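Undergrad: okay, structure incoming, though there's no sequence with it:
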């Protein structure tokens, strides 16, 4: 069964996609070629957080850090986990242009045109492809005035299911559209428009509703009423007030009367402003609004009309202390030139996002200003912090307006001190100040010590301690959001801020959230960290550090265990005995699922069962990635939030599935060339002859660096990866890896200098611009670019080589995929499960915990064996068998959660293309018995695949 999902973007654009029962929204969006915010796809990072405004759905598997129970109760969702159970409307925190979509173009012909009065024209359109247009009742389109390059905005007056589209137009003297309709339009004329657009649309009716229309602002309400009729009516009262200037402006009354006959709970009233009117009701709309219609504030108000009317109604409601639960408005110019929409309700999602954006901008400002403020500036910063203390006593605000003013000055200080025009412009567009004014009262109990946090932020700047500043800024954001949450709860109970404060805060237009240059979610508070309840099956709740007199006996070291005959004990660093480690993994899962090994510096613990690894990798609070602190290189796998999130957001969009589409043709062409060369010589080394040149040519193009020196680039990246792994383990080096890494960084710095100058749109160019704009340091930029290069080719090389190996071991799969190319996707996923690209990842415990009955102390170095977990038959039936018909979802071949392999989409794409090429071209494939597989060894972290894989190939008969 398919459900219609409405995706609502921040810029007002709306797109509609079909989502199958049980399908995740992100998968449906990608299938429809729409990029929505996305990263881990595992319900861990929170990148895809959105709001489901209506409809039923399954939430899916989400960790609390990504989506808290409180957020879930507010209908926040993670689209990578959410699967619909009905039609849904989802509000996305991004613009349509970022998602590679926009308003659709449509063509139709005039079906009817009628002058309803001297002031109003109605016309209808029959579309050439009506099924391709979906819209929400209340939305509008931009219509091109025939014969001109001008556009006008008009709301639909017809319902979403109508076969014809209808519109109401105010007849404006010398107006472009109204002149064309009056003087030239005839049935059959071509009409073009783009849309749908706008956030003014009918929400689910959950309380009494008041519609306020001015003139042709009646149009969207006619559409909404049609929708309500289609849905079978409403159990709540709906009242509409139509205000016009003169009697001749009273149009559409017959349709209102028809709706009143069909909807028992619908009533309407009209009023005419002209004192000369013969109509019974005279005056303005505001004179006919009553407190009863607002249901003591528990009502939804929709307002559409010209700007003076909208402003008058907003002012009236505020001055009278009539605050509806939700207030949606749309104001338009009589010419149809301008449409402004807004919402005047404080939704928790809007407030949280605004404070998160403020935090992200302040983190960016801290990066730019730390250590650069003069003594006079630091004194001023301290004075601003102390100024907020005057208006707080204990957990209460003593003077809310003055606190708000002082608080705003404090937060604005570092933004303006940065001197960065982009940061300053973005900060001034934030809605935080407006939200605070509208919600805070002296009755709100403050969460945390906000004033002391102001002082601690200043102290961090005085000491030049960037990490301390980041921690306090993030904690302050959490406590500020929690305080605002209490304020919103009081508002929901009708205990709103004083009307005068609300009136003072009302903006001319609704505040629009803007993207921050380096958004970063708040890290955990500094309180002790515990394991979530969901981990209780495999891990105990956090406990104090283990007491040596009370702790369970520590398990034997690996070398003290009775390993099977012929199997060397598992070691921290491979000496060649565990190059293909799956026999070790099988034994460990059953006999030592938490294996204790001895290294030169400390104990190292290896987890091999799926549940243990899965829970640990999804809990960065307890199992931190910062095994070396501070991380010596800007490699994402070494960072926790917020730095990990800040850096990953720089590069992750370039690895989204749709972002990789432009490279498909190049990858396919290169794969064909390399495969043909191997066929011509009867086989060869898959790694050196195919996988490496394929992956390096692709990632070089993505970064926009020359790929002529493939051997040098491969050597540099291998040495850098070795250097990276050595630093992460505090291990001795090779003697050349550090020098090679720095040579690689110097090369990439020179390349980025060039990319910044020529305006390259590549990922390398993007990193270069972030560096030049001061949002990344030089060290971060060049090391991040190196990480992208490694992530883009190392993962692909391993996965492609393992795919060749599986074909060599099960050659019948070539014929199957040749007959059924759709099976190639299942094949690639099973390769990633069965022979994972990442064997293990390193973590360090931040608190003592228990895993599978084994106590781990705080500070324990833990290796999560992803490939061992992937063959655990407790998760995957008969996990030691390669089976492309199995459900491999949930495998950890690319990791999971916030640290999921950045290059995974690229690796899967290149392997998929290679797989299909093999099936088309290869008749025979076998491992070369004279050249045994050689495995990657040394100091890298993955230890994950073949270094040399020789095969014999035979092409298909002509």
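TA: Looks like it arrived, so ask away. Since the structure is predicted, the reported quantities are computational estimates derived from the model, not experimental observations.
Undergrad: all contacts plus neighbour counts: C-alpha atoms, from now on.
TA: OK.
Undergrad: OK, contacts around residue 654?
TA: 660, 763 (CA atoms under 8 Å, 6 or more residues apart in numbering).
Undergrad: could you check how far it is from residue 644?
TA: 16 Å (CA to CA, to the nearest Å).
Undergrad: what are the buried residues along the helix or strand that contains residue 316?
TA: Assigned by DSSP states H and E, residue 316 belongs to helix 307-319. Applying a neighbour-count criterion of 16 or more other CA atoms under 10 Å, one finds 307, 309-311, 313-318 buried in helix 307-319.
Undergrad: switch those over to CSV; also include distance to residue 595.
TA: Converted to CSV, these look like this (distance: CA to CA, whole Å):
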residue, distance to residue 595
307, 70
309, 72
310, 68
311, 69
313, 69
314, 66
315, 69
316, 70
317, 67
318, 66
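Undergrad: quick one, helices of the stretch 101-250 of the chain?
TA: Assignment of helices within the stretch 101-250 of the chain using DSSP state H, counting those that start in this stretch yields the ranges 176-183, 219-230.
Undergrad: put this next to the first one:
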């Protein structure tokens, strides 16, 4: 399974994290000018205290109009009480009950995408299934044309597939560089979404965008700028985690054929296998917080105003919590991974991502008796310092 050299490997990232961990579970980084939090209980502690570890990073970045527009409705970067009010507007659209009702549509889309391969024995799993499936589902929920999915992929690639991330660079310098790179993408996204929102205002439907237009916070309707951030966040975050998880699952099963065989023999193991994929190849490896006061994490004192990076990928391989953490083990009796975060910022789309992964993988395992990563074509990986995922995954398929 050759891998292109477009980005560092996951192994590189994990080795770097373990080298940091040699100095402790909470480590100050002079070069990056931040604190790395690596241990599972320590990361949980950071994520559980939004009053102390703020998600509002606006002070770390120079003002930029396109980012400011998007930030109005981006509740991922908000603290209470504003976060609670805005997240509450869409939380009902992602409850387990509501999401479960989407299962027939997810199965229909999955089957249609696989049928469209015309029985090909080799396909790019990302192009044929892992990307279009969740984009179609979330776009339909938002009332956005699914035919525009090449545009959405271009945005996601520009935001989460930069090869220039330098682990030695200070976080502030990295964010300034990212803003310069992503600014035109954000402008394009804001313009597109504003057009969609204005069209919906004139022709309201039953989709989530129409519901946001009619929603109220503290007795006031959301303006277009606030809805842009809402819809953009749901559109991008609503597909990219599932895309990553599907690709990561196939990679993990290919590396561990015994796990794939076990799931084929007992489909009841699939949900647990997906959780292990999320732990083993955590899609978003890290988060960023800003301390609002002096605080002790583990046995380390962190001052107010400090940049803190809780590493989900490191927490999910903490040997104090996970036995043999570097082993892909779908039979773990206990798997309290933090791939979807923790606390008030727990991923709102987690139920949908889990369902999409389960349905798609179940259909693939039933349909094909063998799914293997092509041995003679490159797997194109994203930069794991930003996201653990693949852009291109050629697989060989053998039908039953």
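TA: Received it, and whenever you're ready, just let me know what you need. Everything numeric here is computed off the predicted structure, so don't read it as measured data.
Undergrad: in structure 2, what residues pair with the helix holding residue 316 of structure 1?
TA: Using TM-score structural alignment, helix 307-319 of structure 1 corresponds to no residues of structure 2.
Undergrad: elements contacting that helix?
TA: strand 326-332, helix 499-505 (3 or more CA pairs under 8 Å, 6 or more residues apart in numbering; DSSP states H and E).
Undergrad: that older thread, can you say which of the helices of the stretch 101-250 of structure 1 is nearest to residue 856 of structure 1?
TA: Closest approach to residue 856 of structure 1 among the helices of the stretch 101-250 of structure 1 (CA to CA): helix 219-230, 59.2 Å.
Undergrad: buried set for the closest one?
TA: Neighbour-count burial for helix 219-230 of structure 1 [16+ other CA under 10 Å]: 219-228.
Undergrad: now, which of the residues you listed sits nearest residue 83 of structure 1?
TA: Of the buried residues of helix 219-230 of structure 1, the one sitting nearest to residue 83 of structure 1 (CA to CA) turns out to be residue 227, at 24.7 Å.
Undergrad: any idea what the closest one aligns with in structure 2?
TA: Residue 227 of structure 1 maps onto nothing in structure 2, by TM-score structural alignment.
Undergrad: name the element the residue nearest to residue 603 of structure 1 when sequence neighbours are not counted belongs to?
TA: Spatial nearest neighbour of residue 603 of structure 1, chain neighbours left out: residue 597 (5.7 Å); criterion: CA to CA, 6 or more residues apart in numbering. Per DSSP H and E, residue 597 of structure 1 falls inside strand 594-598.
Undergrad: that strand: what's the following helix or strand?
TA: Following strand 594-598 of structure 1 in sequence, per DSSP H and E, is strand 603-607.
Undergrad: and the helix or strand that that following strand is followed by, which stretch of structure 2?
TA: Elements were assigned by DSSP H and E; along the chain past strand 603-607 of structure 1, the next helix or strand is helix 610-617. Under TM-score structural alignment, helix 610-617 of structure 1 corresponds to residues 40-47 of structure 2.
Undergrad: and the residue nearest the centre of structure 2, how far from residue 6 of structure 2?
TA: Nearest residue to the geometric centre of structure 2 (CA atoms, centre = their mean): residue 241, 3.7 Å. Separation of residue 241 of structure 2 from residue 6 of structure 2 (CA to CA): 21 Å.
Undergrad: just residue 263 of structure 2 next, same as before
TA: For residue 263 of structure 2 relative to residue 6 of structure 2 (CA to CA), the value is 32 Å.
Undergrad: more neighbours, these two?
TA: residue 263 (20 against 14; other CA atoms under 10 Å).
Undergrad: return the residue of structure 1 aligned against that one.
TA: Match for residue 263 of structure 2 (TM-score structural alignment): residue 817.
Undergrad: and that match, what helix or strand is that in?
TA: In the assignment (DSSP H and E), residue 817 of structure 1 maps to helix 812-819.
Undergrad: which helices and strands sit right next to that helix?
TA: Helix 812-819 of structure 1 packs on helix 823-834, helix 904-921, going by 3+ CA pairs under 8 Å, 6+ apart.
Undergrad: alright, I will stop here.
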